[in-house]
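**Q** need coordinates for the below:
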Amino acid sequence: METFKFEKLRIWHTSMDFGELIFEVSGRFPNDEKYNLISQIRRAADSIALNIAEGSTGQTNKEFRKFIGYSLRSLAEVVTCLHKAKRRKYLNDSKFSAFYKQAFVLMNSMGAFRATLKERK
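**A** Just a heads-up that it's a prediction; the model follows:
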């Protein structure tokens, strides 16, 4: 069976898993956050993997690097939402710390992958 290029990438799989965890935990936030923090964190978390996939279909490494950059920005958005959730007492310190560590590992993995995407001469 043939696969898409992005399906072979560990960062895509990791970001897919991370997005599902964010989806699950955000479902426990208060209902009055449905159109605010829940929506924001879910869209940002999904955007990480979506941008990796979209960028992988580009014609150049430069373009792919740009989309990895978008993914990194989305990850930063998720981390900010996690801080908001912690401040609003939707996440305890332990849960926050676990998600924060996962985000940090993912950020480093994406940054390392982006560094391998040198422009072909």
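
**Q** from here on, contacts and neighbour counts on C-alpha atoms
**A** Fine.

**Q** buried residues in the lengthiest helix in the chain, which are they?
**A** Counting by DSSP state H, the longest helix found in the chain is helix 61-87. Of the residues in helix 61-87, 61-65, 67-79, 81-83, 85-86 count as buried by neighbour count, 16 or more other C-alpha atoms under 10 Å.

**Q** I have a second one here; can you model it like the first so I can compare?
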Amino acid sequence: MCENLVIKDFRTLKVWQKANSLEQEIGELVKGFPNHEQYRLVDQIIRSSRSIGANIAEGNTQLFIKRELFHANSALGSAGECRNHLLIACQNGYIHREQYDDLDEKLIEIIKMLYGYIKRLKSKLDNESDAAEP
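**A** Model prediction:
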């Protein structure tokens, strides 16, 4: 079994690459937030942005498509959460509207890519189910 084992590398997924790049950008951005937001909004933005890539990676490493779908859907939720936190940061004046618009656009692109990824996984699951039936 080990000789033919193929280990998928999440780092090759374009959606993971974009999520990772966004996470790095957000990590730099929040350094300018006020100290009183350090354990509130900053923590939430960092956690939600990290969760996108982490869930993609965890799902892609799974053996079962249903588990991969679960994690892709979780990444989708984290992207929505991150959009919300960034909007709050903009509304509170911690980031400029242009910065928010740029990051929101990147998150929308990641969300669209996740929709495509989920659609592809569902199709793969359907094909597997068809093959299993007599």
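
**Q** overall similarity of the pair, as a TM-score.
**A** Overlay of the two chains. TM-score (TM-score structural alignment, normalised by the length of structure 1): 0.94; 120 aligned residues with a C-alpha RMSD of 1.4 Å.

**Q** picking that back up, need the next SSE after the longest helix of structure 1, C-terminal direction.
**A** Next along the chain after helix 61-87 of structure 1, taking DSSP states H and E as the criterion, comes helix 93-116.

**Q** quick one: that following helix to helix 61-87, angle?
**A** 170 degrees (axes from the mean of the first three to the mean of the last three C-alpha atoms, to 10 degrees).

**Q** in structure 2, what stretch matches helix 93-116 of structure 1?
**A** Across structure 2, the stretch matching helix 93-116 of structure 1 (TM-score structural alignment) is residues 97-120.

**Q** about what we covered before: and the longest helix of structure 1 against structure 2, how far off on average?
**A** Once superposed with structure 2, the aligned residues differ from helix 61-87 of structure 1 by a mean of 0.7 Å; criterion: mean C-alpha distance after the TM-score superposition for structure 1.

**Q** who does that helix touch, helix- and strand-wise?
**A** The contact analysis (3 or more C-alpha pairs under 8 Å, 6 or more residues apart in numbering; DSSP states H and E) places helix 61-87 of structure 1 against helix 39-56, helix 93-116.

**Q** once aligned to structure 2, how far is the last one on average?
**A** Its match in structure 2 and helix 93-116 of structure 1 itself, once the structures are fitted together, sit a mean 0.7 Å apart by mean C-alpha distance after the TM-score superposition for structure 1.

**Q** can you give me the buried ones in that helix?
**A** Within helix 93-116 of structure 1, the residues scored as buried using 16+ other C-alpha under 10 Å are Phe96, Phe99, Tyr100, Ala103, Leu106, Met107, Met110, Gly111, Arg114.

**Q** how about the residue positioned nearest the centre of structure 1: what's its closest non-neighbour residue?
**A** Centre of structure 1 computed as the mean C-alpha position; nearest residue by C-alpha atoms, centre = their mean is Ile48, 3.5 Å away. Take Ile48 of structure 1 and drop its neighbours on the chain: the residue closest to it by C-alpha to C-alpha, 6 or more residues apart in numbering is Ser71, 4.3 Å away.
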